[in-house]
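1. Need a 3D model of the sequence below.
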Amino acid sequence: MQEFYKKALLALIGLVIANALLASLLVYQSYLSVSLRAAARPGAGWQYITDSDVNMAGTSTVRIPDRQREDLRFEFKLTRAAQYPFVAAGMALLDARGQPATVDWSKYTDVTFLARCAPANSMFFSISTFDAKVSKVGDFQTYRSPSTYFSCNERGVPVSLDLTRLSVPDWWFNAVKLDLTYQGYELNRVSRVVFGSSSQSPFNVDSYLEIGELTLHGRDYRYIVALALVLVASWGTFALWFFRAHSRALTASLNSRMKKDLPLVAYRQLTLEPYKDKEKATVLRFIATNYTNTELDLDGVVSGTGTNRNKVNELLKNELGMTFTSYLNKLRLTEAARLLAEKSTATVAEIAYLVGYSNVSYFNKLFKEEYGCTPKAFRSIAALSENQPAPAAEAP
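-> Have a look, this model is predicted:
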């Protein structure tokens, strides 16, 4: 059994290491991160866009001086001419035909970026999401536009926004004639990302906003589900292998143990026959014929044979290398193992009493220490061993 436990320990260590490595890989893969950049050339992909209050009789200006930059930078001047002055710039997604397209962001929960601006300012962030119930393709006024605000300055402010907790502005509900209670939005059809001025932005001041390192973050829980399935499958397989291999190893160990104990049984039988040393023969014969007596102890042997206590211990130590208690338990447990294998109808308690134990719990404890399993398990393994077909003989 020691070899089996060593093998099982090595297999367990290997499984733990493999699962730890796999868990690290899959957990790492579950964290999604993608950078948003405008396409270098006009066509399919994210394209820079600008917007302002000019269509509402405003005079605010906004421009992107370098559309080849990876980072979005736009310059603007906000004026008071319009009733609701504003400027905005960002990126819109186009398909290969140059038509508005959408992208699925449902796996992403956060967006991060570095915001630099002058003068220091409060700006807004917004995304345009297509709502199949009210939106018209290309008419971004009908797209849901959940948004929020962030701060910026010349040194740069790291910003992290929760995409799932943005607010849809009231004006949009009025524009599409939708009840204000329908505040929910989905991220499965995102069309634009927009940055712009707020009501606190300064007027008539040359300003700029630069957005760098624009990145989406999220989780793909399919990797976690896959990890859970792999862990359940691997540990289930290991448990099944351990159970079967342990049963085979225990069966082999018990068979070997029983064969090893056969000489002891034979020796017990020999002690019933004439022995040259009469004193020794008397002691061994008395133990062999009375070991099933639940009251048998060393004093009983001394009383029953008329032999000195020290002599009894010395005899057993020299003859068998055992103490009286060890030899008595060995005889009883060996006989119990034989009875468990041969008497399928006898209960464990009956067998315990037959071999000299009045306390079944104590018998179970000693039996498990001797054979590595409970009497019930021993009986099952012995029955399984008997039912297994014998190996075919090799041809001469």
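
2. use CA for all of it now, contacts and neighbours both
-> OK.

3. Make sure Phe242 is actually in contact with Ala11.
-> No - judged on CA atoms under 8 Å, Phe242 makes no contact with Ala11 at a distance of 9.6 Å.

4. this one next, for a side-by-side:
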Amino acid sequence: MQEFYKKALLSLIVLLLVDLLLAVFFVDRAYPTRTLLPAQKGDSRWEYLTYSDGADGGASSVHVDDSRERLRFDFKLKDVAPFPFASVALTFKDDKGRQIHADWSKFRTISFVAKCAPAASLTFDVSTFDDKVSKPGNFGTYRSPRTYFSCSEQGVPVTLDLARLLIPEWWFAAMKLDVVRQGYELDKVAKIMFGSSAASPHNVDTHIEISELTVHGRDYRYLTALALIILAGWAAFGVWFFLAHARALLASVDSKVKTNLPFVAYRRLTLEPYKDKEKASVLRYIASAYSDPALDLEAVAAATGANRYKINEVLKSELGMTFTNYLNKVRLTEASRLLTENSSAAVSEIAYLVGYSNVPYFNKLFKEEFGCTPKSFRTLAAQQPQQQAADSAPVAPPV
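-> Take a look at the predicted model:
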């Protein structure tokens, strides 16, 4: 059984290591991220665009610093147009500089650090292409859900939920759509935009810095797959452990029985192997009287005429055991035979037949000897081939 437990421990360690590696892999896939600012080395697949109310007759201005580390821009809102505004957008491009739609369906939040002087409230927009109403390249027809955030001179960490943005009412009026159709998808994102809001200061130079711009996702399919793989792995390990443990226990019990069967209690005792009649008398008496619950060293001495020291000397020299150990060995080996051959007898009945009046004590000793309970031993013994059981069946001691 020791070899089995070593193998099981090694298998468990391997399983845990595999689970750890799988967890690292799947969790990384389950929480994808993409960093926009600072731009990754060689990443030039977006560019800045500026917007203001100039097209509506306004005089607001905006200037952007073309930095790849962070978004820096300055704007000044002037009270000329009815609704003055200024903003800067990051538009996505392919390798050839053509506008593309980025698939952000796996992303759920966007985070960044916002600094502004003076402190202000700004807007964040996502332009998403709608197959039913949008015209490629015409951003005015794209759904552009937005939200608001605050910034200060010290910098404010901001995290926005990309699934909880709202499309402004003016867009529905311009597109002649029902305002209740607020739904949008993130599988075709053309640009994201930072700009002024109605609460932004007018006629004041405002400086904005956006850094650490990152989108974060949650894909629970990978976590589900991880859970299923881990459960399947542990289920397979459990089945293997159960079957291998049963085989190892069966082999251990079979080996123990084969070792015990030739024992003194299960071979015909004659006087021939022992030139010393006193030794033969002691061993023969114990082999025939072991079922007596009252059998002890004094009883053997009284029945054989040998003194107790002689009895101990015989057992030590012939078997290397004390009287108690030898008596238990004889009784438990006989119990194993009865459990195998008499399937209808209760464990308690067998315990009494071999000399134990205390059944729990018998169970304890039996498990220490064979590595399993008497009931388990009977089940395991029944699994052995009938011929093997017949060939190895012990011969009862003579009376």
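
5. Please, where are all the strands along the second structure?
-> Taking DSSP state E to define them, one finds strands in the second structure at 33-37, 46-52, 61-65, 71-76, 86-92, 107-117, 120-128, 146-151, 156-161, 189-196, 206-217.

6. packing partners for the fourth one?
-> Counting contacts by 3 or more CA pairs under 8 Å, 6 or more residues apart in numbering; DSSP states H and E, the secondary-structure elements packed against strand 71-76 of the second structure are strand 61-65, strand 86-92, strand 206-217.

7. Ok, the last one next?
-> Secondary structure elements in contact with strand 206-217 of the second structure, counted by 3+ CA pairs under 8 Å, 6+ apart, are strand 33-37, strand 71-76, strand 107-117.

8. can you pull the contacts of the residue lying closest to Leu333 of the first structure once chain neighbours are set aside?
-> Distances taken as CA to CA, 6 or more residues apart in numbering put Phe367 closest to Leu333 of the first structure, at 6.4 Å, once the chain neighbours are dropped. By CA atoms under 8 Å, 6 or more residues apart in numbering, Phe367 of the first structure lies in contact with 333, 373-375.

9. Next, format the strands of the second structure as a markdown table and append mean neighbour count and distance to Asn138 of the second structure.
-> Converted to a markdown table, the strands of the second structure look like this (neighbours: other CA atoms under 10 Å; distance: least, CA to CA, whole Å):
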| stretch | mean neighbour count | distance to Asn138 of the second structure |
| --- | --- | --- |
| strand 33-37 | 17 | 23 |
| strand 46-52 | 18 | 14 |
| strand 61-65 | 18 | 21 |
| strand 71-76 | 22 | 24 |
| strand 86-92 | 22 | 13 |
| strand 107-117 | 20 | 24 |
| strand 120-128 | 21 | 11 |
| strand 146-151 | 18 | 18 |
| strand 156-161 | 15 | 25 |
| strand 189-196 | 23 | 10 |
| strand 206-217 | 20 | 25 |
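
10. Dump those strands into JSON lines; add distance to Pro262 of the second structure as well.
-> Shown next, in JSON lines, are the strands of the second structure (distance: least, CA to CA, whole Å):
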{"stretch": "strand 33-37", "distance to Pro262 of the second structure": "71"}
{"stretch": "strand 46-52", "distance to Pro262 of the second structure": "86"}
{"stretch": "strand 61-65", "distance to Pro262 of the second structure": "95"}
{"stretch": "strand 71-76", "distance to Pro262 of the second structure": "89"}
{"stretch": "strand 86-92", "distance to Pro262 of the second structure": "86"}
{"stretch": "strand 107-117", "distance to Pro262 of the second structure": "73"}
{"stretch": "strand 120-128", "distance to Pro262 of the second structure": "86"}
{"stretch": "strand 146-151", "distance to Pro262 of the second structure": "87"}
{"stretch": "strand 156-161", "distance to Pro262 of the second structure": "78"}
{"stretch": "strand 189-196", "distance to Pro262 of the second structure": "83"}
{"stretch": "strand 206-217", "distance to Pro262 of the second structure": "70"}
